[in-house]
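**Q** Okay, structure incoming, though there's no sequence with it:
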């Protein structure tokens, strides 16, 4: 028995290593959006926070529109080739930042982000169910937490690296731009600032290409027996006959919204309460560091000390408490507790996803695609609601939106995931 367990772990090692590499890449791309929000607000002369948060809308709505097509692509290509296809799409989106920067066209930047999001939608639709069914479903959260360390490590690095390049001296530049009346001089400064984004995305495209080559030559097993085995049993049922899945989709909408606000929005929030962009540009990394710590807790605690359901319940409660502290405090204390929302958010995706796809049988890939679709309205609409409710006029008021998100997640942890019929 012990030899069999060791063999299984050996069989998991290479696939998990490849998944960790992909998750690192996805995290790096995703969490560059944080510094892009204040950056593009300056470079593209945007007037409001709501306009600036279209960065998250363009990026995350790609998941909504492309997740189901991604499921069809995976059925034809399989997990491995589907991952490679997703990486190629990301390369295209990354290179589109070159003409976007040259023209300083906000719509072109948003198009590039949408294309990147399309590639990530394909990757997410492949890697999350792959990891969930790579081993026992009851320990799926632990495996997702393990690769999540790679994801959130990239989330720490990306804002520091990309933000350090594109927002270098941004505080001083804002003051200089405010004092310049000559449009030619102003455009010259903005064009120089816009050009900064090109090199990071050219290098990103090169690295993604290398990752695609590594995956091409890696030996990833196709995992389909479990879902195919139940296909006959479930062939007469609709995907909407699984309440635990549908409620799980809604839970992920609210989770993604909370994560994006705490991660991508914290820098703009810092700026809104009077902290210089030279400092606020690093705040996303603080949130990611808190998430990284949360993943470590998940790896140690699930399922040995905590069930997936308990981890989700406690995470939601902690999130509500941290939000209330962030709302009713000021300055750096508020910033600290917004960053600590990363700790509350860390185990939500790793627990909601396997709880929602458990028992889907032949509907697993479609169910996974629907869960990935939740990233769209979660990252695309919830932050806009936050920005419109809070924004520059009353920054802290927007965090009531996250409390509503956590309340629904708490319901899903306690009762929603157990529903077998409507």
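**A** Looks like it came in fine. No experiment lies behind these values; they were computed from the predicted model shown. Numbers count the residues shown, from 1 in each chain.
**Q** When you work out contacts or count neighbours from here on, use the C-alpha atoms and nothing else.
**A** Will do.
**Q** what separates stretch 223-243 from the chain centre, distance-wise?
**A** Between the centre of stretch 223-243 and the centre of its chain there are 28 Å (CA atoms, centre = their mean, to the nearest Å).
**Q** Outside of it itself, list whatever touches it.
**A** 130, 133-134, 246, 360-364, 366-367, 416-417, 419-422 (CA atoms under 8 Å, 6 or more residues apart in numbering).
**Q** Swap in 6 Å and give it another go.
**A** By CA atoms under 6 Å, 6 or more residues apart in numbering, the surrounding residues in contact with stretch 223-243 are 361-362, 419-421.
**Q** Only the buried residues of it, if you could.
**A** 224, 227, 230-231, 239, 242-243 (16 or more other CA atoms under 10 Å).
**Q** Pasting the second one now:
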């Protein structure tokens, strides 16, 4: 065990690192909207660029991992993550929004490698009988990283300086330019430090001797890619339901978190972004608490039943945020995060439940790709906000949670009929 604990700590830490990167995007949406004078749709492209990276790189990351191994995939992913973070410095110097989006795409590409490799890697670093416990421990660090990301953004990126359109109009051209430049440059040092830390972590993993892992992964990988397995999965209505539910879940989660700061500012007028970020931090704390509470509840309530109840509650909470904009609506969104906590792993588990090894591997890859929902639904929410209001945009996650509830209800009914 002494030879395993250091590699295990290094890999578990990755869950913290990508949690921070994911939720720093929620800060960047508000920051770039201010620095580049963007509408909500344009600001939402932060998440579109990010999750497009996940979608496009997930399968190549799996192929790379099968060819070169888990450790190599982790190092390559950290390298991409670090390079993407370092690209924020020249992007800020050039004050080019498109370059920031490219940097986020590079970061997301690195995270796709990390998520594809780290989850199975953790299960292999130790005795098989404690694999589930190790993975649950590793996943617990993800919301901690998310909270750290929000706090970094709140205290090191947000300046607390908010100008109304009237105040900006009253400024001289030079004053407005100086303001926009200062807000753009605010991201440089935090991301420079992140980039250095991540690349340093890659070197540390490179220098660490990992135990030899003996698995059947390589031997069965090619079989998992044949058309027969793919065709069987895509003809399975239950699996398609899981894919759709995961797509809408990721879109709802990313959408709610991405626009919480904007929702607070739009419905609680005069609230600066730095203060509005407290609501986002509260959401992540609720998410973390919900993860542990939901796991405990599953000892007494079937996971599919709990998924249905939590999804139905979130339909009500997000609909309330639509109909009652303001502090009570914002608090409803905070509560929503508690009930989102168990959805991703529960839908994922239902999607691969009872399948052969080949189906499980290919099915897992397809389920990871549904993370593109974070790009699609966030952009739709931005478009709804631009044409109506930010509170009305919350109808998108309302519909998403309704689809998840329908999936859970059908799975529950199917089980009852057996």
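**A** All right, it came through fine. It should be emphasised that the depicted structure is a prediction, and the values quoted were computed from it without experimental measurement.
**Q** ok so, going back, list only those of the contacts of stretch 223-243 of the first structure flagged as buried.
**A** Here, 16+ other CA under 10 Å leaves 361-362 buried among these.
**Q** Find the pair from the contacts of stretch 223-243 of the first structure with maximum spatial separation.
**A** 362 and 419 (19.0 Å; CA to CA).
**Q** Show me the strands in the second structure, by range?
**A** Taking DSSP state E as the criterion, the second structure carries no strands.
**Q** tell me the contacts of the equivalent of residue 19 of the second structure over in the first structure?
**A** When the first structure is aligned by TM-score structural alignment, residue 19 of the second structure is paired with residue 27. Residues in contact with residue 27 of the first structure (CA under 6 Å, 6+ apart) are 151, 154-155.
**Q** One more pass at 10 Å, please.
**A** 21, 120, 148-158, 288 (CA atoms under 10 Å, 6 or more residues apart in numbering).
**Q** Just want to check the distance between the closest residue in space to residue 220 of the first structure that isn't next to it in sequence and residue 215 of the first structure.
**A** Leaving aside its sequence neighbours, residue 220 of the first structure sits nearest to residue 15 (CA to CA, 6 or more residues apart in numbering; 5.7 Å). Distance from residue 15 of the first structure to residue 215 of the first structure, counting by CA to CA, to the nearest Å: 10 Å.
**Q** shared neighbours of those two, anything?
**A** residue 21.
**Q** How many residues are close by the aligned residue in the first structure for residue 250 of the second structure?
**A** Correspondence of residue 250 of the second structure to the first structure, assessed by TM-score structural alignment: residue 256. Residues lying near residue 256 of the first structure (other CA atoms under 10 Å) number 26.
**Q** Which residue, other than its chain neighbours, is closest to residue 256 of the first structure?
**A** That would be residue 378: by CA to CA, 6+ apart, it lies 4.9 Å from residue 256 of the first structure.
**Q** end to end, how far does stretch 369-378 of the first structure reach?
**A** 15 Å.
**Q** Tell me the buried residues in it?
**A** Going by neighbour count (16+ other CA under 10 Å), the buried part of stretch 369-378 of the first structure is 369-378.
**Q** can you redo these as TSV with distance to residue 277 of the first structure?
**A** As requested, these are arranged in TSV below (distance: CA to CA, whole Å):
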residue	distance to residue 277 of the first structure
369	37
370	37
371	35
372	32
373	32
374	31
375	28
376	28
377	28
378	26
